[in-house]
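**Student:** Predicted model and sequence below, questions to follow.
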Amino acid sequence: MSASESATTPPGSGPPASPGLRRGWVLALAVVSGFMLMLDVTAVNVALPSLRDDLDGSFTDMQWVIDSYTLTLAVFLLTAGSLADRLGRKRVFLVGFLLFTLASLLCGLAWDMTSLNVARAFQGIGGAVLFAVGPILIGQEYHGLERGKALGIFAGGSGMGIALGPMIGGAITDSTSWRWIFLVNVPLGIAAVLLGNRYAREWRDTRARSIDWLGLVVFSAALAMLVFAILRGESDGWGSARIIGLFAGSVILLAVFARIEAVRKDRAMLDLSLFRVRSFNGLATVSLLLTAAAMGAIFLMLAYMQNELGHSAWDTGLRSMPLYVAMLITGGVAGVLTARTSPRHLMVCAGVGVSAGLLLMAPFLEGDSDWTALIIPMTVLGLGFGFYNPTRAAMAISVVEPRKTGMSNGMSETFQQVGMVLGIAVMGAVYEARVSEHFGQSAVAERLGESAHDLGELVAVGQAGTVFESLPGGTAAAASEAASAAVASGLGDVMAVGGIAAAVGTLAAIVLIRRRDMYESTPEDLALFEDQRATPAPDSSLAS
């Protein structure tokens, strides 16, 4: 690939700083932002019971604490990336960090569930900006082998946020208050904004004629309907009128969005020619399927250790360390290899590892298994998924010319985020159905009669303990044993489904991803990122 960058503004910077110091701070800011984002996904889950009691929330309120953040995070990734290319990546990143910080403050000061959930929605918008633009800032500062290493570090920071979230959330909730899960972001965010303003360099594309407001609104509405349908599909029923209507509306709006972008051409927020690049389609497919399989599996494994094995959030975090240590190891390896080998090879390694780790789960799990049965599958899964994250970021940056990397990374991360939501929702639904079915087929189910079905559903969500206590002694023991066996079998079944999805993603990587689609930066491209003063950013009020 090649492109002329003659119409692109060179970046500027704040007061002069040595290149090594500047790049180090930019990488640190991106890593901290990724860590904070993932921390706020997993740490809040642990605090939900305390939060519910403090703010007198309902079950629906609790769902929205998670969904409002997840929804806006997914919806605004492409928007954030496209706006960063147009308005300036440094500017958009700092505004996003400021929004995330202010929203965190409002979450910590929330006086009722409505105020909390509104603040969480704005926190998700800020998070989308950080997630979409952070890797692009790294791509500006690092090139070749150094870029791969830096992206590996960035991926490791996000992984540690997932790993440590339950532990940190549990420790904060137990020692102080759930509010500090959010308030701790405030001093970190303020420091990050000040440091980013000092060290990050500005860059924008002056070819972009205006902001595509119509496309922005239509795409955001379409994706919001899609993600909300996935989030509510299990509770409302996948065949319910509301869910079908949301899916149908999303498809219609996406078709409208494609037509708008085709008409607007160079003014569009999404360059549809991106989907004519074979490797980008491969990246999108792999991002969707591998993230769905891996994140759905991680969610269920953590729930299994807490609900079935009875470990605390802190102990669960410690016991999941083999997964995250493995991710850190192969993430570093992948970071080094992204500049030396084809991304196809790295994505195949990722897919094979994720698929093998999930398919290994069933042979190791039995009704009386303890957490050690998960060590080998977790480690293999972590080794595979560690290859994915830095490779995805490197591909998203390299598959287009530099002036479009914000758009490309935003679109790639949209597929990734939708994959995460889809994996957790679908694999969770399959898990509950299979556990309920296995329990219904057990010998004790005949003794329980018609109540066996309802009890099986309680077993699937980890809430059957109190019911078992009310059963006669012999029946209670048999029911508890059958429940453990059903949970192990159901978990093995759903991991096999995830393993198959990951295998399909691996095939997509083999068929679609190729090294010759990667854009090779020219000396002129690299000169764009020399330490120069920025030209004025465009007027954000430009009409569409």
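**Tutor:** That came through, no problem. From a predicted model like this one, the values you see are computed outputs, not experimental measurements. Numbering: from 1, shown residues only.

**Student:** switch to C-alpha atoms for all contacts and neighbour counts from now on
**Tutor:** OK.

**Student:** the helices in the stretch 301-450 of the chain, which residues?
**Tutor:** 313-319, 321-337, 343-359, 361-364, 375-398, 405-440, 443-448 (DSSP state H, counting those that start in this stretch).

**Student:** could you dump these to a markdown table with distance to N281 and mean neighbour count?
**Tutor:** Shown next, in a markdown table, are these (distance: least, CA to CA, whole Å; neighbours: other CA atoms under 10 Å):
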| stretch | distance to N281 | mean neighbour count |
| --- | --- | --- |
| helix 313-319 | 35 | 19 |
| helix 321-337 | 21 | 23 |
| helix 343-359 | 13 | 26 |
| helix 361-364 | 30 | 18 |
| helix 375-398 | 11 | 27 |
| helix 405-440 | 10 | 24 |
| helix 443-448 | 48 | 15 |
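
**Student:** Kindly reformat those helices as CSV containing distance to P166.
**Tutor:** Shown next, in CSV, are the helices of the stretch 301-450 of the chain (distance: least, CA to CA, whole Å):
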stretch, distance to P166
helix 313-319, 5
helix 321-337, 12
helix 343-359, 22
helix 361-364, 22
helix 375-398, 17
helix 405-440, 17
helix 443-448, 35
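
**Student:** A496: which of those helices is closest?
**Tutor:** helix 343-359 (5.1 Å; CA to CA).

**Student:** second one coming, line it up with the first:
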Amino acid sequence: MSSPDSNKAWLLAAVCLAALGMPLSFTGPAVVLPAIRETLGGTPVQLNWITNAFMLSFGATLMAAGALADAYGRKRVFLLGLAVVALSSALLTLAPGIVAFDLARAVQGLGSAAAFAAGTAALAQVFDGPARLRAFSLIGTSFGVGLSCGSILSGWLADTVGWHAVMLSPGAVSLVALCLAAPRMRESRNPQAMGLDVPGTLSFTAALSLLTLGVLQAPDSGWGSPWVLAALAGALAMGVAFVAIERRVAHPMLDLSLFRFPRFVGVQLLAAAPAYGFVVLLVLLPIRFIGLEGRSALEAGAFMFALSGPILVLPTLAASLAHRFSAGAISAAGLLVCAAGLLWLGRCAPGTSLVGLAGPLLLIGTGIGLPWGLMDGLAVSVVPRERAGMASGIFNTVRVAGEGAALALVSAGLTALVAVRLGQSPASAQAAQRVTTGDMAQALALLPGMDRAALLHAYGVAFGTLLWVLAGVTVLTAWVVFAFLRGGTPVQADQAAQVDDVRQESPAC
């Protein structure tokens, strides 16, 4: 019979593997998008859903998954989530068309949310004090490894085996985690769990879904299209309904009263900053490098490692700096560095070598790495201790849902900018949609009078303009975050105690 300490170690390994697999589910499809398009076809809108379906289902159900884990068993939900990820990964390789592929991606997001929420909640029950902090630090490190190495691993798999192997990799990791956890993990529940806030969950999911649908459809149908306007109006209505529901139910999914704390609002803005300053590039850049510039998947992965590699190192430095400087100052400085990198990258034309791109990519990754190492601790340290669990759940939901919304908005913005450069005509609008999903051949077919060099130049100018806009938003966010968080004191031992408390209260941290 294995010892309790041994079971803890195996459980930690299983949850770390689950955390490692989640960024693979996000970064991998971006690297092999051109190959998926060649195999399954699809319109630009359908291809955009490959990433957005996963992000939407993951972000919209994260807090609901935590509530289900507390009520029905953390082990049960964790193992079920891992099994769903593994099954959906296999279904992705068998999908007969792009619509079935997108639906499988949404199911994969649901499984990832269940595994993440239940796995972290289960760990909080078996680790105490400093050991709990070290355990959750390892989870963060595992996620960082997956994020940093996911693109280069996906590139290697795509070049040596094919895109199907990239889709199977998160499922393979999940299966290993399931085999480690199933015989050793003990079941646990929260006797005081209030169950799932069904009206809140449904209205929140509907609002995010309609917003994403409207934004992704706008480049194809036009922002004035009745379908687009109806989707955006429905998103607004569902958002209003969600707020009304959460203000009235006894046990809300989201405690809106927390937004009365200015520092809490500042943390939510900080959570959204990496979405448009960093995360969107994890999708847009592989499309540019592979689909438009014709680089290999492995070469594109090396480029992306320059962008995401600093995430492995900088959070540790940020934690050290937090003993001397306020979180607001560190976060704002990091965002300004990121903005400088975005401006620099905007001046790099398509075809720039790795040597030429390494500087701006490293600068962006370095800038985001500084606040990245502080955000989780800040999420629970800026509210009263007894409300830290809910604050952590809100923070994670804002972070993941914000990434999905930012990706949809930025993709639509890039398509509009490319269309402006190509000229206002139906053919130009269709070509813009094709080129922003990496389909250079089809875009050129729609523009018989334009050669590849001219189309790449138009795309490069539009991409540069987009990065200038994102840099401006990042600078504004840096100023607001500093204004909200500058009064914070350096990290103290009592903050570690707050983090310890929230791990016990919240399944979604």
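**Tutor:** All right, it came through fine. For clarity, every value in this text was computed on a predicted model and none was experimentally measured.

**Student:** next structured bit after the helix or strand hosting G21 of structure 2?
**Tutor:** Per DSSP states H and E: G21 of structure 2 is located in helix 4-31. Counting by DSSP H and E, the element after helix 4-31 of structure 2 in chain order, helix or strand, is helix 33-40.

**Student:** Centre of the chain to that following helix, how far?
**Tutor:** Its chain's average C-alpha position is 22 Å from that of helix 33-40 of structure 2, according to CA atoms, centre = their mean, to the nearest Å.

**Student:** Tell me roughly how far it lies from structure 1 on average.
**Tutor:** Here helix 33-40 of structure 2, set against structure 1 after superposition, deviates by a mean of 4.9 Å using mean CA distance after the TM-score superposition for structure 1.

**Student:** Quick check: buried residues in that helix?
**Tutor:** Residues L33, P34, A35, I36, R37 are the ones in helix 33-40 of structure 2 that count as buried (16 or more other CA atoms under 10 Å).

**Student:** can you tell me which residues contact V418 of structure 2?
**Tutor:** Contacts for V418 of structure 2 (CA atoms under 8 Å, 6 or more residues apart in numbering) come out as A432, A458, Y459, A462, F463.

**Student:** now V186 of structure 1
**Tutor:** Contact partners of V186 of structure 1, counting by CA under 8 Å, 6+ apart, are T101, L102, S104, L105.

**Student:** By how much does whichever strand or helix holds it deviate from structure 2 on average?
**Tutor:** Element membership of V186 of structure 1, judged by DSSP H and E, is helix 185-199. The superposed helix 185-199 of structure 1 is, by mean CA distance after the TM-score superposition for structure 1, a mean 3.7 Å from where its aligned residues fall in structure 2.

**Student:** Off-centre distance for the helix or strand just after that helix?
**Tutor:** Proceeding N to C from helix 185-199 of structure 1, the next assigned helix or strand is strand 204-205, under DSSP H and E. Remark: strand 204-205 of structure 1 is offset 27 Å from the chain centroid, using CA atoms, centre = their mean.

**Student:** Could you point out the helix or strand that follows strand 204-205 of structure 1?
**Tutor:** helix 213-236.

**Student:** That next one: which residues count as buried?
**Tutor:** Within helix 213-236 of structure 1, the residues that count as buried by 16+ other CA under 10 Å are 214-216, 218-234.

**Student:** Now do the same contact list for the residue most central in space within structure 1.
**Tutor:** Taking CA atoms, centre = their mean, the centroid of structure 1 lies closest to Q417, which sits 4.6 Å from it. Applying CA under 8 Å, 6+ apart to Q417 of structure 1 gives the contacts L73, A74, L288, T291.

**Student:** Most neighbours among the residues you listed, which one is it?
**Tutor:** Greatest neighbour count in the contacts of Q417 of structure 1, by other CA atoms under 10 Å, goes to T291: 30 neighbours.

**Student:** That one: what's it in contact with?
**Tutor:** Taking CA under 8 Å, 6+ apart, we find T291 of structure 1 in contact with Q416, Q417, G419, M420, G423.

**Student:** Next, work out how far apart the third one and L151 of structure 1 are.
**Tutor:** With distances taken as CA to CA, to the nearest Å, G419 of structure 1 is found 21 Å from L151 of structure 1.

**Student:** next one: L365 of structure 1
**Tutor:** 35 Å.

**Student:** Comparing these two, which residue is more hemmed in?
**Tutor:** Using other CA under 10 Å as the criterion, L365 of structure 1 and L151 rank with L151 on top: 32 against 20.

**Student:** For that one, which non-adjacent residue is closest in space?
**Tutor:** P390 (5.2 Å; CA to CA, 6 or more residues apart in numbering).

**Student:** residues contacting the one you found?
**Tutor:** By CA under 8 Å, 6+ apart, the contact list for P390 of structure 1 reads G148, L151, G152, F154, A155, G331, A334, G335.

**Student:** Tell me the counterpart of M269 of structure 1 in structure 2.
**Tutor:** With TM-score structural alignment as the criterion, M269 of structure 1 lines up with M253 in structure 2.

**Student:** picking up where we left off before, buried ones in the helix holding V186 of structure 1?
**Tutor:** Within helix 185-199 of structure 1, the residues that qualify as buried by neighbour count (16+ other CA under 10 Å) are N185, V186, L188, G189, A192, V193, L195, G196, N197, R198, Y199.
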